[in-house]
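Engineer: output the structure for:
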Amino acid sequence: MKLVRFGPIGREKPGLVDGSGTIRDLSAHIDDIDGTNLGKDSLERLRSLDVSTLPEVDASTRLGACVGNIGKFLCIGLNYSDHAAESNLQIPEHPILFMKATSAVVGPNDTVEIPRGSKATDWEVELGVVIGTKAKYVKKEDALSHVAGYCVINDVSERDYQTRLSGQWTKGKSCDTFGPTGPWLVTADEIPDPQSLDLYLDVNGKRMQTGTTAKMIFDVGTIIEHLSSLMTLHPGDVITTGTPPGVGMGIKPEPVYLKPGDTMELGISGLGVQRQNVVQG
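Structural biologist: Alright, predicted model coming up:
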């Protein structure tokens, strides 16, 4: 299934995308696409619905982030060997973890704001993993059974804030609008191998990032095993798993960063496409 949230900011409703690409309203069956409705039983109940009886949603309706009420937004850094190389950083021994404030989360096509004083706002296409069932001390071989589904995430980043404001990377990752998420939450049964997905990101129509999740240093199962040994993962938690090469910071001879008026388009095979216009905050 492809699950969505649609409607005005703060008043999104749950929906799903039918076989023809039409959004159908799930409001009569669940309150939201969030942790309370992402368990195996809940998803099976949604699969059993007669989609043709669900109300259609106008195609022009805004899409919100595909997961509501996110508990933890966990981010893995330097998880592609070729991205680590372009950043002139060593491949990590263990997954690098930082947090993104949930207040950064926006819809997949919402405007991205460059923060006041920013000099280095950058783009990062990433595979998002959404937890469906509680995970604690999970082994790698069982890890994917705890995944509700996958989505596209743009881990927008302010590099000066990230590296020069002292402290953790979180400062450069949590600005308002820095977490476009969606368009859909594609349930795990439709993505049998999360390590065989192609990713891309364009800025103003120019291809900047091209990658494959096969190049991850730590695969999704390893990431869940590691994180669940440190903290309990709860339904509705989101993990974004790192970005392939081609970020603005890595461009030679001089980095290139986002400016007002730019447009980003990014996507992952099977998970849909995002588009964002960039404005000054």
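Engineer: C-alpha from now on. contacts and neighbour counts both.
Structural biologist: Will do.
Engineer: mind listing the helices for the stretch 1-150 of the chain?
Structural biologist: With DSSP state H, counting those that start in this stretch, the ranges of helices along the stretch 1-150 of the chain come out as 40-47, 81-86, 140-143.
Engineer: closest one to residue 169 among these?
Structural biologist: helix 81-86 (15.4 Å; Cα to Cα).
Engineer: quick revisit: out of the helices of the stretch 1-150 of the chain, deepest packed?
Structural biologist: helix 81-86 (a mean of 18; mean count of other Cα atoms under 10 Å).
Engineer: residues in contact with that helix?
Structural biologist: 78, 90, 91, 215, 216, 217, 243, 244, 245, 246, 250 (Cα atoms under 8 Å, 6 or more residues apart in numbering).
Engineer: so how far is residue 13 from the fourth one?
Structural biologist: Spelled out, it's residue 215. 36 Å (Cα to Cα, to the nearest Å).
Engineer: now do the second one
Structural biologist: Computed with Cα to Cα, the distance linking residue 90 and residue 13 is 43 Å.
Engineer: those two - which one has more neighbours?
Structural biologist: Using other Cα atoms under 10 Å as the criterion, residue 90 and residue 13 rank with residue 13 on top: 20 against 10.
Engineer: let's compare: structure for the following, please.
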Amino acid sequence: MSANQNINRRHALKLSLGAAAISAVPATSQAHGTQIKTPFVVDQTYIPIAGSVEEFPVRRIYCIGRNYAAHAREMGSDPTREPPFFFQKPTDAIQFVAPNKIVDHPYPTLTKNYHYEVELVAALGKGGKNIPVEKALEHVFGYALGLDMTRRDLQRFMGDQKKPWEIGKSFDHSAPIGPIFPVSQIGHFRSGKIALSVNGVTKQSADLNQMIWSVAEQISKLSEANELFPGDIIYSGTPENVGPVVRGDVIRCTIDRLPDLVVKIV
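Structural biologist: Got it, this is the predicted structure:
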């Protein structure tokens, strides 16, 4: 089989799975001029780029917490501009959702209170450390529509015990996402409607200009704590009225200028 045939076969497999665009790297690779052999194959996560045959390689998934004032209040926090806080999800939490399709999303284990959170996602094409706010948007490759799915009961239980609540946020399929639209095609998102409905009933509705910390500010603040790299993506926070879903529910996410993202809980 030729290299091109192998790539096409892997791409077809990814599309048939209907999940994250994930493919395996070779068991041998070149690093610093030497060939490295590994005992097993490690998967790499990719997100399709709209209008292109290229795919975006995901390095890290960052998420900001409580970035809309009304959502901060409903979660029991003071929405003043205190320093932002971030958490991460594993890259294989990505579940790619193609536009104009309803994709099955599995109800996870260990929870009885599974919540939706619609978010704008910024994908970085350039890295850096201590990035000035006024330069931050130069680092954005593109944007996508995403869901930060949350096992809320586990998150709250761990929080009440003063323990890390990673188990409530960082699990399989917890980061559904649509294709990435390059800035060159779609520009930047400083305002615009963001909304979510369940079974046709609107649950979340706000404007992106209501973020406490803008995308540029998030990039700048994150780069103070960690050096950022191409392939990092940032889930930029959710509006108020997060809530539970059950099997059979259909979630539709919308952001002005991006195609809808639709999943069915199964």
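Engineer: any idea what the TM-score is?
Structural biologist: The TM-score (TM-score structural alignment, normalised by the length of structure 2) is 0.77; 220 aligned residues with a Cα RMSD of 2.0 Å.
Engineer: hang on, the earlier thing: can you redo the helices of the stretch 1-150 of structure 1 as TSV with distance to residue 264 of structure 1?
Structural biologist: What follows is the helices of the stretch 1-150 of structure 1, written out as TSV (distance: least, Cα to Cα, whole Å):
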stretch	distance to residue 264 of structure 1
helix 40-47	32
helix 81-86	19
helix 140-143	32
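Engineer: which ones are touching the residue lying closest to residue 176 of structure 1 once chain neighbours are set aside?
Structural biologist: Counting by Cα to Cα, 6 or more residues apart in numbering, residue 176 of structure 1 lies nearest to residue 104, which is 4.4 Å off, once chain neighbours are set aside. Neighbour list for residue 104 of structure 1: 174, 175, 176, 177, 178, 179, 180 [criterion: Cα under 8 Å, 6+ apart].
Engineer: 6 Å instead, please
Structural biologist: By Cα atoms under 6 Å, 6 or more residues apart in numbering, the contact set of residue 104 of structure 1 is 174, 175, 176, 177, 178, 179.
Engineer: now swap in residue 260 of structure 1 and tell me
Structural biologist: 278, 279, 280.
Engineer: aligned to it, what sits in structure 2?
Structural biologist: Alignment note (TM-score structural alignment): residue 260 of structure 1 maps to residue 247 of structure 2.
Engineer: helix, strand, or coil at its match?
Structural biologist: coil (DSSP: H, G, I helix; E, B strand; the rest coil).
Engineer: same deal with residue 151 of structure 1?
Structural biologist: Quick answer, by three-state DSSP: residue 151 of structure 1 is strand.
Engineer: the residue nearest to residue 176 of structure 1 matches what in structure 2?
Structural biologist: Aligned partner of residue 104 of structure 1 by TM-score structural alignment: residue 93.
Engineer: can you map out the strands along the stretch 101-250 of structure 2?
Structural biologist: 102-105, 114-116, 118-124, 140-147, 150-151, 175-177, 181-182, 193-198, 201-207, 232-235, 243-245, 250-255 (DSSP state E, counting those that start in this stretch).
Engineer: the third one vs structure 1, mean deviation?
Structural biologist: Once the two are superposed, strand 118-124 of structure 2 sits an average of 0.3 Å from its aligned residues in structure 1 (mean Cα distance after the TM-score superposition for structure 1).
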